[in-house]
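J.: Give me coordinates for this.
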Amino acid sequence: MAQKAAKTLATRNSARLRQTHLITLGIHVLFLLLSFTLRRSLSYTPYILLSLPALLIEAYLDILARPSYHPNGDLRKAGEDLEAKGLTEFMWDILYWTWINLILVVILGNRGWWLYLVVPGYAVYSAAGVFSGVKGMMGGLAGGASEGDAAGTGTTSKRQSKMEKRGGQKMVYR
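T.: Below is the predicted model:
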């Protein structure tokens, strides 16, 4: 019963790595087989350049999560969790997108390589959204009141307008 969680993690990691390696092998063999027989016009330069990061990520995940055992068969190290959030999750996304892209290239031909740009395009879109949000938050901190407020033409809050209607103090901007 000792180290039950570690043994469960080791079993789960081994099964997931074996499944990942078999899927990767199957997709690459299918791609190469179909590119040599049916679609002779497929370019191999994008195949190598765009598949290499996924293959390196898969090798890294294997090194990271492969359980190790003592010579007597006891578990030495269960490996890292392959279901972890953050960078591990991002690496799985790249691996899955590479698989999908290879299948689409077999179906659509060389034009399918352009679909690989969806990921960096989405990253640029997300970064632009974050940048504009941060810029909006920092706008009030940069120089105090804006020029429109300094001239007295800015909008007032509900509380300020009610006070002015009752004849209370009028806000004077300097």
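
J.: hey, let's count contacts and neighbours off CA atoms from now on
T.: Will do.

J.: for the chain, what spans make up the strands?
T.: Secondary structure of the chain (DSSP state E): strands at 68-69, 75-77.

J.: by contact count, what packs against the shortest one?
T.: Other helices and strands packing on strand 68-69, by 3 or more Cα pairs under 8 Å, 6 or more residues apart in numbering; DSSP states H and E, are strand 75-77.

J.: Between the strands of the chain, which one is closest to A6.
T.: A6 lies closest, by Cα to Cα, to one member of the strands of the chain: strand 75-77, at 7.8 Å.

J.: returning to what we had before: could you work out which of the strands of the chain reaches nearest to I107?
T.: Closest approach to I107 among those is made by strand 68-69 (40.0 Å; Cα to Cα).

J.: Run the chain-centre distance for the closest one.
T.: 31 Å (Cα atoms, centre = their mean, to the nearest Å).

J.: Also this sequence, please, to line up against the first:
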Amino acid sequence: MAQKAAKTQATRNSATLNRTHLISLGVYIFFLLVRTSLFKRKLLPFIVITLPAMGIEIWFERIGRPSYTEGSSGKELRKAGEDLEAKGLTEWMWDIIYWTWGCTVFATLLGDWAWWFYLVVPAYAVYLAFTTYSGMREGFSGLNAGAGGQGTSTATPSQSKRQAKIEKRGGQRVQYR
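T.: Next up, the predicted model:
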């Protein structure tokens, strides 16, 4: 049972990568078949939109595919690959792949104007950046209160928020037994 966690991750990564490649292949072949047989769809937006997803898939293949070596007892796991279910950037990359698949299917079924759905991703990124910037700016405005500026805090500078809440409720109550 040596390296059980690594073997489990290697199996999970292999299954995830195989499934991802098959779904991508199916979605892209579906688009190309509909484009050539039923409707005339533009090929340039398809190529431009799917390039990031294909690049991410290649990246996942490089970092996530387990590698094996031939040993005395058969194939032995050499490297399990990175965790493809990690939070943060990896999770965001999966979202890009899923969104690309959705936009490709929408463009196949609804027409070339559906490629505009792909702009939701950068628009959401701009929204997140703006709200983060606004929150930071608001947070930094409280720092000026100690330097003679006007802060947005309602509590006095010597009180914490917890102390202000306790005082608002009528002070601290002590129970004697």
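
J.: Please state their TM-score.
T.: Once superposed, the chains reach a TM-score of 0.81 (TM-score structural alignment, normalised by the length of the first structure), with 152 aligned residues with a Cα RMSD of 2.2 Å.

J.: so which of the strands of the first structure gets nearest A128 of the first structure?
T.: Per Cα to Cα, nearest to A128 of the first structure of the strands of the first structure: strand 75-77, 41.8 Å.

J.: which residues are in contact with that closest one?
T.: Residues from elsewhere that reach strand 75-77 of the first structure (Cα atoms under 8 Å, 6 or more residues apart in numbering): A6, K7, P67, S68, Y69, H70.

J.: hmm, back to that, quick one: the strands of the first structure as JSON lines, columns for distance to L52 of the first structure and mean neighbour count too.
T.: As requested, those are exported to JSON lines (distance: least, Cα to Cα, whole Å; neighbours: other Cα atoms under 10 Å):
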{"stretch": "strand 68-69", "distance to L52 of the first structure": "26", "mean neighbour count": "14"}
{"stretch": "strand 75-77", "distance to L52 of the first structure": "28", "mean neighbour count": "15"}
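
J.: export those strands to TSV and tack on distance to L34 of the first structure?
T.: Output for the strands of the first structure, formatted as TSV (distance: least, Cα to Cα, whole Å):
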stretch	distance to L34 of the first structure
strand 68-69	37
strand 75-77	40
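
J.: now for these, which one comes closest to F131 of the first structure?
T.: strand 75-77 (41.9 Å).

J.: Please tell me which residues of the second structure the closest one aligns onto.
T.: Per the alignment by TM-score structural alignment, strand 75-77 of the first structure matches residues 77-79 in the second structure.

J.: Geometric centre of the first structure: which residue is closest?
T.: Centroid-nearest residue in the first structure, with Cα atoms, centre = their mean: F90, separated by 4.2 Å.

J.: In the second structure, what residue corresponds to that one?
T.: Checking TM-score structural alignment: F90 of the first structure goes with W92.

J.: how close does that match get to S14 of the second structure?
T.: Per Cα to Cα, to the nearest Å, W92 of the second structure is found 20 Å from S14 of the second structure.

J.: Can you state the residues of the first structure onto which stretch 128-142 of the second structure aligns?
T.: Residue span in the first structure matched to stretch 128-142 of the second structure, by TM-score structural alignment: 126-140.

J.: got a list of contacts for stretch 97-117 of the second structure?
T.: Stretch 97-117 of the second structure is contacted by residues 24, 27-28, 30-31, 34-35, 41-42, 45-46, 49-50, 53, 56-57, 118 when judged by Cα under 8 Å, 6+ apart.

J.: Of these, select the buried ones using a PyMOL command.
T.: The buried subset of the contacts of stretch 97-117 of the second structure, as determined by 16 or more other Cα atoms under 10 Å, is captured in PyMOL by this line:
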select buried, resi 24+27+28+31+35+41+46+49+50+53+56+57+118
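
J.: Please name whichever of the strands of the first structure is nearest to G148 of the first structure.
T.: strand 75-77 (64.0 Å).

J.: Would you mind getting the average deviation of the closest one from the second structure?
T.: Strand 75-77 of the first structure differs from its equivalent in the second structure by a mean of 0.6 Å after superposition (mean Cα distance after the TM-score superposition for the first structure).

J.: Can you give the distance of that strand from its chain's centre?
T.: Strand 75-77 of the first structure has its C-alpha centroid displaced from the chain centroid by 31 Å (Cα atoms, centre = their mean).
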